[in-house]
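# Show me the folded form of this:
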Amino acid sequence: MIEPTILSRPTYGTLEPRPGRAHLLIADDAGSAAIVDLFARAPADFHESATILSVTKDLSGDEAAALHRLSPATLTACPDMPAMLNTLAGLLAEAGMGVQIYLAGTEPLIGQAMRVVIEAGIDHSAIATEHRGSLARRVQCVHCKGFMDEVTTQPVTCAHCGLSLFVRDHYSRRLAAFQGVCINAEDQSEIVPAEEVFR
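Have a look, this model is predicted:
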């Protein structure tokens, strides 16, 4: 479970079916189980107005098969996050009033998809989220502005500038990332051993 620590830290709920003209569901492999659980609670005709956008590394895997069995109106599998975000932007450009958005999976997926949804002008009240899977973080180095995905250690070495970064709980919704600040700014010869804390 994600423990909220400061006000900017996102909190997540459990996906529940909501009234709407159309339903757009976005998940990674970890979030596919949340989509399956949502469909189990949804009205019988929910699938007729459901579009599922999935980021999956294995099109023949169990997660992809489970989503396919739901028989949504449309199921699109994307090989990676950039492809999914591009496809999502296209779908949102054509979406009309009354669309409900469901985001499920890891924090990087939820954060980056939410940023695209908000930029498309969808009101936050139409967005539901559920965290599933790894607690790995997307981190921005506040010094060089570079981003790193799948960060599991505290501290982490910036992949762009090489600084040792303390990963703060401060979360930027605009950037969909946690902030990393130099942990040894006063004495960079001081080495703080990394420990895996975001699993």
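
# Please make it C-alpha for all contacts and neighbour counts, starting now.
Noted.

# how far does stretch 72-90 stretch from start to finish?
18 Å (Cα to Cα, to the nearest Å).

# Give me the residues contacting that stretch.
47-57, 59, 64, 67-68, 109, 112-113, 116-117, 120 (Cα atoms under 8 Å, 6 or more residues apart in numbering).

# hey, which strand is longest across the chain?
Criterion DSSP state E: the longest strand present in the chain is strand 164-172.

# one more to put side by side:
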Amino acid sequence: MIRKRPSAPPRVKASSAARDLRHRERMAAKTIISRPIYGALSPQPGKHHLFIADAEGALAIVDMAKMAPPGFFGGAEIVFIPGREGKHVAALEALKPAQFHQAPSFSSLLPRLKQTLGNAHMGLRLYLAGTEGLIGQAMQVALEAGIDHTSMQTEHRGSLARRMQCVHCKGITENVTTQPATCSHCGLLLLVRDHYSRRLAAFQGVCINAEDRSEIPPMEEAFP
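Coordinates of the predicted model:
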């Protein structure tokens, strides 16, 4: 008597959008990744020290202060974006910098930052700490003002949320935490790549379901 093998359960076919997402992720992993590399803040010799930080970036400044020589913050200016929770303001004020300013957002401090960097003299040291969006945008402004990159230090602290540029409509979406993500300008569903543009201070987002817009892969929290 010949016994028949039990038939294998039917395979569940992944949607083309899901397959496309996995394919794009594999391809992105094989390409040169242009993500910025961050270090840790350390006190540098200089006549003027400018600190720009948001949220948990304040803790990077506080930690660096433990290594700073006496009187270091007497020649320092701290510009801080506290964020929604408004934490760490007292800790920064306790460092007794020569100047301390708070701003509700990066766009609101931009005029002051441009003026400060435009009037900067030799010996300025720039310290950037906090989210990637803050670091990238501040570095972009500094480079445009002629500040040499060797005069800057960066330290990432806090959220991994990304600043994303849609390659299709060129719009910028702030604080992206999911993969894929929706463009806040044109509404396309985008794969957030590791390709980072220092000129734009943003990661690249490309349409993930261009062949069939009705196929929508599930969003996952990728950059908390």
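
# For the two chains, what TM-score is obtained?
Once superposed, chain against chain, the TM-score is 0.94 (TM-score structural alignment, normalised by the length of the first structure); 194 aligned residues with a Cα RMSD of 1.3 Å.

# The longest strand of the first structure: how far from the chain's middle?
17 Å (Cα atoms, centre = their mean, to the nearest Å).

# Show me what counts as buried in that strand.
By neighbour count on 16 or more other Cα atoms under 10 Å, the buried set for strand 164-172 of the first structure is 164-167, 169-172.

# In contact with the residue most central in space within the second structure: list those residues for me.
By Cα atoms, centre = their mean, the mean C-alpha position of the second structure lies nearest to Glu132, the distance being 1.8 Å. The neighbours of Glu132 of the second structure, taking Cα under 8 Å, 6+ apart as the test, are 156, 160-163.

# which residue lines up with it in the first structure?
Here Glu132 of the second structure is matched to Glu107 in the first structure, going by TM-score structural alignment.

# Tell me the residues of the first structure aligned with stretch 178-185 of the second structure.
Using TM-score structural alignment, the partner range for stretch 178-185 of the second structure is residues 153-160.

# Mind checking what helix or strand follows the helix ranked longest in the second structure in sequence?
Selection of the longest helix in the second structure by residue count, based on DSSP state H, yields helix 16-30. Downstream of helix 16-30 of the second structure, the next assigned helix or strand under DSSP states H and E is strand 48-54.

# ok, the counterpart of Val55 of the first structure in the second structure to Gln165 of the second structure distance?
Under the alignment by TM-score structural alignment, Val55 of the first structure pairs with Ile81 in the second structure. Noted for Ile81 of the second structure: a distance of 23 Å to Gln165 of the second structure, by Cα to Cα.

# circling back to that earlier point, ok, which pair from the contacts of Glu132 of the second structure is furthest apart?
His156 and Arg163 (14.1 Å; Cα to Cα).

# any idea how far the aligned partner of Tyr38 of the second structure in the first structure is from Glu195 of the first structure?
For Tyr38 of the second structure, the aligned position in the first structure is Tyr12, judged by TM-score structural alignment. Distance from Tyr12 of the first structure to Glu195 of the first structure, counting by Cα to Cα: 26 Å.

# residues contacting whichever residue in the first structure pairs up with Ala202 of the second structure?
When the first structure is aligned by TM-score structural alignment, the residue opposite Ala202 of the second structure is Ala177. Each residue near Ala177 of the first structure by Cα under 8 Å, 6+ apart is listed here: 108, 111, 137-140, 171.

# got a winner among those for most neighbours?
Per-residue neighbour counts (other Cα atoms under 10 Å) across the contacts of Ala177 of the first structure peak at Val139, which has 28 neighbours.

# Next up, the contacts around that residue.
Contacts for Val139 of the first structure (Cα under 8 Å, 6+ apart) come out as 147-149, 151, 167, 177-180.

# ok, now with 7 Å
Contact analysis of Val139 of the first structure by Cα atoms under 7 Å, 6 or more residues apart in numbering lists 147-149, 151, 177-180.

# What of Leu24 of the first structure?
Contacts for Leu24 of the first structure were tallied using Cα under 7 Å, 6+ apart; they are 50-52, 100-102.

# Tell me the residue in the second structure aligned with it.
In the second structure, Leu24 of the first structure lands on Leu50 (TM-score structural alignment).
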